[in-house]
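Chemist: I would like the atomic coordinates for the input below:
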Amino acid sequence: MVRFPGIQVAIITPFDSSGEVDYARLAEHTDWLIENGVHGLVSPGSCGEYATLTDEERRRVVETVIEASDGRVPVTAGVMAPSTAKTVAWTEHAKQAGAEAVMALPPINYNPTRREVLAYYQAISDVGLPIAAYNNPHDTATDLTPEFLAELSGIENFVAVKDFSGDVRRITRIREVCDLEVIVGVDDLALEGFLAGATGCIAGFANALPRETVELYNLVQAGEIEKAWELYRKLLPLFRYDSTPLLVQAIKYTMELVGRPAGETRPPRLFLSEEDQRAVKRAFEYFATTRTTG
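Modeler: This next block holds a predicted model:
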């Protein structure tokens, strides 16, 4: 059973002009993404600015996305938190709210031992929802290597990994040593990841370009690799922002460019400088122009 197929959107959290969560826009955005063919939603993750949300906001964000999705696509809840107790509490909330699965980084506030990481994921598993681990060795102290993942795969509900290592060789190696689903964790490795055997991609720029991102996946599934490459080449200047510290700001600005503004980001993320806005706009215009003429 493939639990994380295709394009799983790491859905943004929209804010209004006063910096408050805009729940109505979040519900509308959820509906729009589903209408444009995405296969699942992940909320709140890094793109959803989970670390800046209050507990009440975070609860309402998860509940809003689940309610708006209305069972049409699966929703995976991000449950990252500084302690095991809080992560488990968010997992319990996700289960009560109707999420299909959870996504969890390893412990995030220090460098844990392997034994501690195993115990942490076991505690999440005990809640009873499928787990997609989030491997991001660039921003956390723990690298979930293929061999470590093989050990973690012995945990009952540990079923998948979102790999943000940036090394496509990880995908084939993970598939060699265990039966976990591998989900591409960064937009600018999507095509390579699908070809290496990833079941899907937790995608950021799909917030602004859902139909095109789904088309990329569908072309690969249909074996139309040359067409997939042509589309991917046009998207890459934008997609490359997904593996930079400016990913959320660049995604939200691109949403503004396509006529779907979602507000600015919350500090400590500052919105794009004028120079960065020009660069993102050039990348978007390159896509829009080549898409029309190509």
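
Chemist: CA only for contacts and neighbour counts going forward, please
Modeler: Fine.

Chemist: hey, where'd the helices end up in the stretch 1-150 of the chain?
Modeler: Using DSSP state H, counting those that start in this stretch, the helices of the stretch 1-150 of the chain run over 23-35, 55-69, 84-97, 114-125, 146-152.

Chemist: and stretch 228-248, how far from the chain's centre?
Modeler: Relative to its chain's centre, stretch 228-248 lies at 14 Å (C-alpha atoms, centre = their mean, to the nearest Å).

Chemist: Only the buried residues of the helix or strand containing D276, if you could.
Modeler: Assessed by DSSP states H and E, D276 sits inside helix 274-293. Counting neighbours by 16 or more other C-alpha atoms under 10 Å, one finds that the buried residues in helix 274-293 are Q277, A279, V280, K281, A283, F284, Y286, F287.

Chemist: Tell me the spacing between S153 and K234.
Modeler: Using C-alpha to C-alpha, to the nearest Å, S153 is found at 37 Å from K234.

Chemist: any chance of the helices of the stretch 1-150 of the chain in a markdown table, with mean neighbour count and distance to S43 too?
Modeler: Below are those laid out as a markdown table (neighbours: other C-alpha atoms under 10 Å; distance: least, C-alpha to C-alpha, whole Å):
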| stretch | mean neighbour count | distance to S43 |
| --- | --- | --- |
| helix 23-35 | 18 | 10 |
| helix 55-69 | 19 | 6 |
| helix 84-97 | 19 | 10 |
| helix 114-125 | 18 | 17 |
| helix 146-152 | 18 | 23 |
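
Chemist: Proceed likewise with the subsequent sequence, for comparison:
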Amino acid sequence: MTTENSGQFRGIYGIPATPFNEDESLDIRSLESVLEFSVENGCHGIVMPVMASEFQSLTDTERKTIFDFTTKIVNGRVPTVAGISGISNVHSIELGKYAEGAGFDSIITMPPANISKSSAAEVLTFFEQISNAVNIPIWIQNHDRGTPLSASQLAELCENIENVSYVKEETTFAGQLTSDLLGQAGDSVKGVMGGMGCKFLVSEFNRGMCGNMPASHFGDIHSKMWNLLEYGDEAGAREIQTRMAPLNNYESLYGMRAFKEILYRRGVITSPTTRSPGKRNLDKYDLAEYDTLLASIDDLLVWKAS
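Modeler: This next block holds a predicted model:
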């Protein structure tokens, strides 16, 4: 389900969490484990490191280490997308060049938003510079936390910049914006994927999106939903989407801490630690609720720790 005959990136492109030891140092052994898990559990592609990977907490040395381990572990089994969002044009360009050299199939980035958001002219210049620096496809990550772009702005970038051809759309009304974008841009946009943890996957598929980029802790469930949609079983996919709603609610509250709790419980990583600042903890009531919620979807979990 990864590609069509056209070579389109397609399916569930899972985002592995970046695992840390309890002292918040990078846990290399768990990094290898979560990458292997994300491929084995059915994800059609791997995206690393981006927001669900706590990319903003990583040093550049750590990001490059993650690039190297990602391509080494994935080893061409599924397409790879490198997260290169940075604090300046030069920063993202450096990361993009490194990722391409490490063997990534494409890169994804938000426009730089350091102290202030980028202007329209700055966004255009940024993507022109990135395109001139690499020879692989570029995804625009359109997110409210960065510099959100309209459908017409996205269409213009994809039409006029050679390597810019994919969008991850996750602004507030992502579905409507995607429909507008696909209507305006035609073939210049090779594909649009959603975010938000596959909460709206059925609707996204019906709007013509080519996939979704969720955190990979439920990659087996999300890939099953996508495969059902590709096979024409919307009712089956919708049933799973409905069953996942209570867990999605907790993810909306706790973010990366929730993703890591699941990975920890599934035996993938050795600690659910997230990095400071902004650490969120789960109390005994949250943990008890997770016991109940995970039990309710146990039959959907294909990957089991050996």
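
Chemist: closest one to G223 of the first structure among the helices of the stretch 1-150 of the first structure?
Modeler: G223 of the first structure sits nearest to helix 23-35 of all those, at 24.1 Å, using C-alpha to C-alpha.

Chemist: what's the closest one aligned against in the second structure?
Modeler: The alignment of helix 23-35 of the first structure onto the second structure (TM-score structural alignment) covers residues 28-40.

Chemist: from the chain's centre, how far out does the matching stretch sit?
Modeler: The answer for stretch 28-40 of the second structure is 15 Å, by C-alpha atoms, centre = their mean.

Chemist: compared with the first structure, how much does that stretch deviate?
Modeler: Its matched residues in the first structure lie on average 1.7 Å from stretch 28-40 of the second structure after superposition (mean C-alpha distance after the TM-score superposition for the first structure).

Chemist: Excluding its own residues, what touches that stretch? List them.
Modeler: Outside of stretch 28-40 of the second structure, the residues within contact range by C-alpha atoms under 8 Å, 6 or more residues apart in numbering are 14-19, 45-46, 69-70, 73-74, 77-78, 216-217, 219, 268-270, 303.

Chemist: Apply the buried test to those and list what passes.
Modeler: 14-19, 45-46, 69-70, 73-74, 78, 216-217, 219, 268-270, 303.

Chemist: Now intersect these with the strands, please.
Modeler: G14, G45, I46 (DSSP state E).

Chemist: what about the last one, distance to M213 of the second structure?
Modeler: If I follow you right, that is I46 of the second structure. 9 Å.

Chemist: anything in contact with each of those two?
Modeler: Residues touching both I46 of the second structure and M213 by C-alpha under 8 Å, 6+ apart: Y13, G14, I15.

Chemist: Please tell me how far the residue of the first structure most remote from its centre sits from T172 of the first structure.
Modeler: Of all residues in the first structure, T293 sits farthest from the chain's C-alpha centroid, using C-alpha atoms, centre = their mean; the distance is 30.3 Å. Using C-alpha to C-alpha, one obtains 36 Å as the distance from T293 of the first structure to T172 of the first structure.

Chemist: what does L180 of the first structure give?
Modeler: The gap separating L180 of the first structure from T172 of the first structure is 11 Å, by C-alpha to C-alpha.

Chemist: Mind checking which of the two has more residues around it?
Modeler: L180 (20 against 16; other C-alpha atoms under 10 Å).

Chemist: if I pick the alignment partner in the second structure of G197 of the first structure, what's in contact with it?
Modeler: Aligned against the second structure by TM-score structural alignment, G197 of the first structure finds its counterpart in G208. Residues near G208 of the second structure by C-alpha under 8 Å, 6+ apart: S179.

Chemist: swap the cut-off to 10 Å and go again
Modeler: Neighbour list for G208 of the second structure: G175, T178, S179, L182, G191, V192, M193 [criterion: C-alpha atoms under 10 Å, 6 or more residues apart in numbering].

Chemist: In TSV: these, plus secondary structure and distance to I262 of the second structure.
Modeler: Shown next, in TSV, are the contacts of G208 of the second structure (DSSP: H, G, I helix; E, B strand; the rest coil; distance: C-alpha to C-alpha, whole Å):
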residue	secondary structure	distance to I262 of the second structure
G175	helix	28
T178	helix	30
S179	helix	33
L182	helix	35
G191	strand	30
V192	strand	27
M193	strand	24
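
Chemist: out of the residues you listed, what pair is the most spread apart?
Modeler: Across the contacts of G208 of the second structure, the longest distance by C-alpha to C-alpha is 13.4 Å; it joins G175 and G191.

Chemist: Overlap of the contact sets of these two?
Modeler: Residues touching both G175 of the second structure and G191 (C-alpha under 10 Å, 6+ apart) are G208, M209.

Chemist: name the element the corresponding residue of the first structure for K168 of the second structure belongs to?
Modeler: Matched by TM-score structural alignment, K168 of the second structure corresponds to K162 in the first structure. According to DSSP H and E, K162 of the first structure maps onto strand 158-163.

Chemist: Check which helices and strands that strand sits against.
Modeler: Judged by 3 or more C-alpha pairs under 10 Å, 6 or more residues apart in numbering; DSSP states H and E, strand 158-163 of the first structure is in contact with strand 101-104, helix 114-125, strand 131-135, helix 146-152, helix 169-177, strand 181-184, strand 200-203.

Chemist: Tell me roughly how far the first one lies from the second structure on average.
Modeler: Same thing as strand 101-104 of the first structure. Looks like 0.4 Å for strand 101-104 of the first structure (mean C-alpha distance after the TM-score superposition for the first structure).

Chemist: Can you check the distance spanned by stretch 228-241 of the second structure, start to finish?
Modeler: Here the two ends of stretch 228-241 of the second structure are set 11 Å apart, with distance taken as C-alpha to C-alpha.

Chemist: can you name the residues of the first structure that it overlays?
Modeler: The aligned range for stretch 228-241 of the second structure in the first structure is 219-232, by TM-score structural alignment.

Chemist: before we move on, the earlier item: adding distance to T140 of the first structure, write the helices of the stretch 1-150 of the first structure out as a markdown table.
Modeler: Output for the helices of the stretch 1-150 of the first structure, formatted as a markdown table (distance: least, C-alpha to C-alpha, whole Å):
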| stretch | distance to T140 of the first structure |
| --- | --- |
| helix 23-35 | 28 |
| helix 55-69 | 21 |
| helix 84-97 | 16 |
| helix 114-125 | 13 |
| helix 146-152 | 15 |
